[in-house]
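A.B. asks: What shape does this take:
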Amino acid sequence: MYLPETMVSLPFILLLFAVLQAPSSSLHSKSGDREELLQFKEGLSDPLGSLSSWNSSNADFCRWAGVTCSRRHPGRVVSLSLPSRDLGGTISPAIGNLTSLRKLDLRSNMFYGEVPHTIGRLHRLRELVIQNCSLDGEIPQELGNCSNLMGLNLTINQLKGRIPDALGSASRLQYLSLGYNNLVGGIPPSIGNLSSLVILTLYQNNMDGTIPEVLSHLNHLQRIQVARNNFSGTIPPLFFNISSLQRLGFGSNKLQGSIPPDAGANLPILKELHLGNNRLSGMLPSSLANATNIQVLSVARNRFQGRVPPEIGKLCPPRVELGGNRLEARNDEDWEFLRSFTNCSRLQLIDLTGNNFGGMLPGYVANFSRQLQWLGMGENQMSGVIPPGIGNLVNLIYLEFAGNNLQGVIPEEIGRLQNLKSLMLQENRLSGQIPSSLGNLTQMLTLALSYNQLDGSIPKSLGNLERLTSLNLSSNRLTGGIPGEIFTLSSLTDFLSLSGNYLSGVLPPQAGSLKHVAHLDISRNNLSGNIPEALGDCENLVYLTLDGNFLTGGIPRSLGNLKALSILNLTRNAFSSSIPRELGKITGLQQLYLAHNNLSGSIPLILGNLSALIELDISYNHLDGEVPSSGVFSNLTGLSILANDGLCGGIPELRLPSCHVKPHNKQRQLSLMILLPVVLIVTSLLLLCSVLFLFKGKITVGKMKIPSLYKIDEKYPRVSYNELFHATDGFAPANLIGGGKYGSVFKGNLSLSASENDATVAIKVFNFHQSGSFRSFMAELEVLRQVKHRNLINIITSCSSIDSRGNDFHALVFKFMPNYSLDKWLHPGADEQWHKLSLVQLLNIAVQVADALDYLHNNSQPSIIHCDLKPSNIMLGSDWTAYVADFGISKLVGESMDRYMSSSGNSVVIRGTIGYVAPEYGESGQVSAAGDSYSFGITLLEMFTGRAPTDDMFTKGLSLHLFAEMAFPDKISEIVDPTLVQPFDNDARLDTALACITSALRVGISCSKKAPLERMSMKNAAVELHRTRDSLLEEYFV
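C.D. replies: Down below sits the predicted model:
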């Protein structure tokens, strides 16, 4: 019996489909996502060998590093997790073919380029984390297709453009973190569709517009952080009705309007309220007291006015930031909120500075919790006295009552505050003497007592403040001599100001010990005698003002050694003799005031060559001779030469008499006729000898085995001396950006190819006069041609030629680093308004430098020892990427450099930098990787303590290593740079930050041990620092 045809074909087709499908499934289980993974790996740099198991010979790709496969569907990758592996390159679009992927974690690597649009194909993806890389471009719209996405973290990159509207389609999204990028535009209203959103972080971008009201409908939101943008308009009131909120961060924007009266009524679990640095106004609502779990109340630097509700004081948050508003207090009732704070045992910070608080300073400020670390009440209108009981607040780090009307004396009891680092009492009406007990405050960094009515002498005990960086006692009624102990405070880096007092006596020779201070002002006193020659040793001085004294003698020639000097004011003294021409060596000098003295002689012509000099006042002296016509002398605006009757010439606008030139008599003409031929003959003979000598030198050099200096980057042509000369405006001082023993570094604009515009480059010119400079040039060139790592300085090309005078000319051309060196950021000058680097930035730099040294030691062929690592040899790119530079004394292990130096006859002497060089280098001269570990360890300690190893506090056996080792681990908070922990605004985050700093210092201490065999290797140091940085990022930015 035959069945109908249709009944035969259907089962047969189903059976055939199953048979054909089985081999296919089996085949896929064997190959699976393997090809996609190999495509992802292709083109990536992998200095740590993290992907060494990813190869075609290892068939079981599910066991490859970072890969997790599905149990239900063998061969399908469900998780790719490769955090902190130092992987570099672009992320392959092939990643979008891993269609079973649920988790993609590539955080803390060196990826650059765009986020692949193909990730939008990953419909099963739940978590995408690519934070702390160098990604640029825009966020792909296609990410909105990831319908199962629950977490998206792209913080700390260089992403630009707008947040795509399409992200609002990822309806299951619970956290969205896009902070620390370059995003622009507004927040898309579509984000309001993400009803499951718990965390929204857009911190520190360039976004603007208003805060969409629809975001206030996100009823599950726990943390919103959109600070440090340019948002304007008002805060939607319904945000204060989201009962799940724990952190509300709208600080540092341009927001206006007021806080709703019932703002705190519906925020039962709010812990942090950050509204500071905006334009908010109105009254502070008393309803905030209902947010009983709040730990941080930050509304500083707004336009709030009126009295502070007394209920706020009962809230007892550990941190209260109300400074920079228009808040008022006139009587005891208005101060009631402050009285309530005396019952707060957790109180750590009170900032009331810059308001309109008046009346008497309440005496009960001395009754605050002993846990209080920060008390700021400056820039108000308070009167009364500083209560002696303030000395009971033994944990105070910062105390400010500046800019009030306080009277009375400075309490001796302040000397009990052993942890105090800043005491700001300036601009009051305090009287009496400076308490000698202040000399007990050995942790003090800043002491400001200026603009008061203090009298008596300066206590010698202030010489005990060995960590002091700024001392300002100006505009008081102080008398007597300046204690020599003050000038032994080599820790002074910012300023020492004693101006506007009645100090007498002479400037002691110890003044030359202030080698790090930038601003020295002792003007308007009664000092006499000479300026000590030793003052010329203060090489970091930027401002030197000694005007309005009775100083005598000549102006020391040693002042010409002050290369960093910008302003020199010596007016209204009794200086005699001539103006030293050595002042013309201060190339950065902008203002020079020498008026009202007894100076004589002519004006040094070299002053006209100071291109930076814009103001010169030499009036009311006894100068004579011709006035120069160049530089500052060519412009009446910045020049004053009044009351110098002997001056002549100059530009016509000065209306000075002409300078008379004596006519030549016949006898002189006859002498010239005889002498001139003789001089010409002698000069010719000397010139001939010089040419022969140089020619002989060229032959000698020519016999050396110098490798051909091929261009490093094939797309750039070799450059000539003339090109570099024009690129730097003739190697002008204005383009000088650095220098060292073997040469100088200039900034220049150079055309690198015919198709490109001029590029900004750094040009390192080697000093042919300095012995060893050619060896340094060849060593650096050889090293940089052999290595390639993302965190090593990138050389573009080189030049080996003859300059305009016929001398050897050698130069290396690098990409210009707009953020200069790490040293500039660790120790900025007083005139450099550079912010301090954040903890995250420092950890990133530490990781990158460790990776670079690990590569040199373990992954370069041959291995390379840097030999001179220090902050000034760590350059920072525009994206804050760190680059190790200056390989002039590096050593290639296992490969002799003698072939570049055979003619010199001298062996290579390895020299590092004092403070950073390993101790054994001075004993045996034998270099090793452990020597680099030592230098790195010292650099690491410097980064996190803010103390250089050459700081003058490190004497009598105390070193930076020992300083950190003695504090480790229980007293780390006492030695850490305080600016690193200030941004961490609650206990938990502060603890995390201190834990990370402790871990970093542990690495620094381990690397800088005296015995080479006991030091941590750079490979292990890199691993530890990666772990430390990632723990901070996970806590703070996720």
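A.B. asks: CA atoms for contacts and neighbours, from now on please.
C.D. replies: Will do.
A.B. asks: so how far is A448 from G432?
C.D. replies: 16 Å (C-alpha to C-alpha, to the nearest Å).
A.B. asks: between the two, who's got more neighbours?
C.D. replies: A direct count of neighbours by other C-alpha atoms under 10 Å for G432 and A448 places A448 higher, at 19 against 16.
A.B. asks: hang on, isn't the more buried one packed against M424?
C.D. replies: Yes - using C-alpha atoms under 8 Å, A448 makes contact with M424 at a distance of 4.9 Å.
A.B. asks: hang on, F944 packs against L1001?
C.D. replies: Yes - using C-alpha under 8 Å, F944 makes contact with L1001 at a distance of 7.4 Å.
A.B. asks: So for those two, which residue has more residues nearby?
C.D. replies: L1001 (28 against 23).
A.B. asks: Does L375 fall in a helix, a strand, or a coil region?
C.D. replies: strand (DSSP: H, G, I helix; E, B strand; the rest coil).
A.B. asks: Who are the contact partners of it?
C.D. replies: L375 is in contact with 349-351, 396, 398-400, counting by C-alpha atoms under 8 Å, 6 or more residues apart in numbering.
A.B. asks: Can you add distance to D951 and give those back as CSV?
C.D. replies: Putting the contacts of L375 into CSV (distance: C-alpha to C-alpha, whole Å) gives the following:
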residue, distance to D951
L349, 31
I350, 33
D351, 32
L396, 25
Y398, 23
L399, 26
E400, 28
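A.B. asks: now, among those, which is nearest to Q926?
C.D. replies: Comparing the contacts of L375 against Q926 with C-alpha to C-alpha places Y398 closest, at 47.6 Å.
A.B. asks: how far away is that closest one from M382?
C.D. replies: Y398 is 19 Å from M382, by C-alpha to C-alpha.
A.B. asks: Which one's more surrounded, these two?
C.D. replies: Legend: neighbour count by other C-alpha under 10 Å for Y398 and M382, higher for M382 (24 against 19).
A.B. asks: Can you tell me how far the more buried one is from A448?
C.D. replies: 18 Å.
A.B. asks: Could you do E35 as well?
C.D. replies: In terms of C-alpha to C-alpha, E35 sits 67 Å off from A448.
A.B. asks: Let's see which of the contacts of L375 end up in helices.
C.D. replies: Using DSSP state H, no member of these falls in helices.
A.B. asks: and this one, so I can compare the two:
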Amino acid sequence: MRVNNISGNIPLEIGNMNKMKLLYLSENNFLGKILESIGNLRLLTELDLASNNLQGSIPPSLGNCQNLLLLNLSTNNLSGNIPPEIAGLSSLSIYLDLSHNLTGSLQKEVGKLQNLGELRLDKNILSQHIPSSIGSCISMERLYMQDNFLEGPLPSTMRSMRGLRVLNFLNNRLSGQIPDFLGSLNLTNLSLSYNDFEGALPTRGVFVSSISTSIVGNKKLCGGLPDFQLPKCDYEESKRRRTSETAKVLISIVSAIIGVASMLSLLYFFWYKHNNKASTSRASQDGLLHVSYHSLLKATGGFSSTNPLGMGSFGSVYKGLLDQTQSIVAIKILDLTRHGASKSFIAECEAPRRIRHRNLVKVLTACSGFDFNGNDFKALVYEFMSNSSLDEWLHPNASQYMARSKLSLLERVNIAIDVACALDYLHHQCEMSIVHCDLKPSNVVLDDEKNGHVGDFGLARFLPEAAHKLLIDQSSSIGVKGSFGYVAPEYGSGSAVAIEGDVYSFRVLVLEMFTGKRPTNDMFENGLNLHHFAKAALAGQVQKVIDPLLLQENQEWEKSQTVAPDGKNTSWFSILECLVSIIDIGVTCSSESPRERIDISDALTKLKGIRKKLLEFIIIA
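C.D. replies: Predicted coordinates:
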């Protein structure tokens, strides 16, 4: 219900909806406090109350929502500290946004957000030091804390945050030297401007580029590479200062170690034992999808070659059984050595959380962390589709051909309608229009009833105007590549992303479904392609391009069924008329000029009309 003009208090009755999983009320005019009773929604995975006029403190009861993957309370009139119950929600993995709200300090419990990918605390009134516990957030990729009143040095424990890509501490009161370890992280954007840092600027990693790193407004900095135009360092003065500070630190450390070493060891033992037991208990009680590298490794039998479901552009998909829910899922493991894989992961997290449709594959959760060797690890967990991909039905290998029945004409029409419904939703019914950019049979999967579901949003893009509204920077994201044979020709000449590109891919898919030929078939050469092949057949020869399996189905059907339910005689010409209409849809969607292609909603209307006609004279067993 977001982006409306709903006003007044949030209804109390929402707290009774104990099966609620997604709740979006952002960009309205809600007043009053955040309901304590929202904490009753134990199955809640995403909560977005941003951009309202909510007041008061964040209710600690939200800590009861231990399935929560995403929490956005930004741009309200909230006050007070971040409750430890919220900072300690280890389930949070997509992002936590509390910007434009709070006062107080950052609590040490923030270190419990070990699975969180993005944390936004910018434009608050947070003061005091950054707790050293933040170094435990090893999965964090983006940390925004600009425009606060944070003091002191950056904690040395941040060297453990190897997943960091974006770090923004602009306009605070941080001091001390800029740590050299920041140069060893995989940062792509670092902003430390308008603080009180001093000393030599590091010269490696992100500090190589003055475009990626912003340090203006720190008047005591020196050195660095020439692009930063800083004065040379007085190393003698710096050496004396560092010696004095080091001595003080060593004295403090030795005293602390002597006093508390044994106590810490004992506390850690009990803490580990308690949390391990509690985590197991929660997982068994509420089916919580707290997936880790270890749990996915176990679910797939060590990513065994006996459990593969397919291979994508950026990784492999495995069938797995999750211990937490005892449910079968599809697990996509990103191959991070492939160019664009990390950005594909971000796209697949960003697009699905803004969409929900029966003909789109549901992303259950995501995992971003490290494997047992300390290497970056990213994975996505999808709902499992028992009938695999459309590609495997259209082009089965020998074993699949023997094990499966064939897709009938009506089933193919239904799947085409399902895909068109999904695209119509993405293009015209979403809050922000999305272009899939990689539509092909291997990215369409079938459930138990052979309903089609569009998946793999690794190349998906918001339309430029939508991306601008969402403040999403797509300039550095994956280039529009698509798959050879399916990608629209205008993309090859540098045209911007548009829904017409998906329409072009849809026509290729439709033609492939009903001719049984891939666009990359060896027969297509010397200027002949699937489009020209189908278009030429519209002149009274459609039966020559139709998949032979469909022709065989018609012959078998006519032998066993000669009269339709309404008593009318059926004939090959009625079936042929439908096939001509279908091929015509595939051809008219594929015009070289994007402006001449029919809209996906028009194609959907025509396909539904074809299905209605088929049902008039096909007897369904």
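A.B. asks: Could you tell me where stretch 442-458 of structure 2 falls in structure 1?
C.D. replies: Stretch 442-458 of structure 2 lines up with residues 872-888 of structure 1 when matched by TM-score structural alignment.
A.B. asks: burial measure for A930 of structure 1, as a count.
C.D. replies: When neighbours are defined as other C-alpha under 10 Å, A930 of structure 1 has 25 of them.
A.B. asks: Is it in contact with E1014, as I believe?
C.D. replies: No - because the distance of 9.0 Å does not satisfy C-alpha under 8 Å, A930 of structure 1 is recorded as not touching E1014.
A.B. asks: follow-up on the earlier one: name the residues of the match of stretch 442-458 of structure 2 that come out as buried.
C.D. replies: Neighbour counts using 16 or more other C-alpha atoms under 10 Å place 872-877, 880-888 of stretch 872-888 of structure 1 among the buried residues.
A.B. asks: contact partners of that stretch?
C.D. replies: Stretch 872-888 of structure 1 has contacts (C-alpha under 8 Å, 6+ apart) with 134, 158, 775-780, 783-784, 790-793, 816-824, 841, 844-845, 848-849, 852, 866, 868-869.
A.B. asks: So among those, which ones count as buried?
C.D. replies: Buried subset of the contacts of stretch 872-888 of structure 1 (neighbour count, 16+ other C-alpha under 10 Å): 134, 158, 775-780, 783-784, 790-793, 816-817, 819-823, 844-845, 848-849, 852, 866, 868-869.
A.B. asks: Among the residues you listed, which lie within strands?
C.D. replies: Judged by DSSP state E, these include S134 as members of strands.
A.B. asks: what number of residues lie near K277 of structure 2?
C.D. replies: For K277 of structure 2, the count of nearby residues is 10 (other C-alpha under 10 Å).
A.B. asks: contacting residues around A534 of structure 2?
C.D. replies: So A534 of structure 2 contacts 511, 542, 545, 583, 587 (C-alpha under 8 Å, 6+ apart).
A.B. asks: wait, is it part of a strand?
C.D. replies: No - A534 of structure 2 is assigned helix when assessed by three-state DSSP, not a strand.
A.B. asks: what residue of structure 1 matches up with it?
C.D. replies: By TM-score structural alignment, A534 of structure 2 lines up with A964 in structure 1.
A.B. asks: likewise I583 of structure 2?
C.D. replies: Residue mapping for I583 of structure 2 onto structure 1 gives L1001, with TM-score structural alignment as the criterion.
A.B. asks: and its match, how far is that from I975 of structure 1?
C.D. replies: 11 Å.
A.B. asks: Same question for G740 of structure 1.
C.D. replies: As defined by C-alpha to C-alpha, G740 of structure 1 lies at a distance of 30 Å from I975 of structure 1.
A.B. asks: Among those two, which residue is more densely surrounded?
C.D. replies: Using other C-alpha under 10 Å as the criterion, G740 of structure 1 and I975 rank with I975 on top: 16 against 10.
A.B. asks: Now do the contacts for that one.
C.D. replies: By C-alpha under 8 Å, 6+ apart, the residues touching I975 of structure 1 are 945, 964, 967.
A.B. asks: how does it look with 6 Å?
C.D. replies: When contacts are counted by C-alpha atoms under 6 Å, 6 or more residues apart in numbering, I975 of structure 1 touches T945.
A.B. asks: Aligned to it, what sits in structure 2?
C.D. replies: Per TM-score structural alignment, I975 of structure 1 is aligned with V545.
A.B. asks: Determine which residue lies closest to the centroid of structure 2.
C.D. replies: By C-alpha atoms, centre = their mean, structure 2 has its centre lying nearest to C349, at 0.8 Å.
A.B. asks: which SSE is I575 of structure 2 in?
C.D. replies: Per DSSP states H and E: I575 of structure 2 is located in helix 572-588.
A.B. asks: Check which element follows that helix along the chain.
C.D. replies: helix 600-617.
A.B. asks: That next one against structure 1, how far on average?
C.D. replies: Superposed on structure 1, helix 600-617 of structure 2 shows a mean distance of 0.6 Å to its aligned residues (mean C-alpha distance after the TM-score superposition for structure 1).
A.B. asks: what helices or strands is that helix leaning on?
C.D. replies: Counting contacts by 3 or more C-alpha pairs under 6 Å, 6 or more residues apart in numbering; DSSP states H and E, helix 600-617 of structure 2 is packed against helix 409-424.
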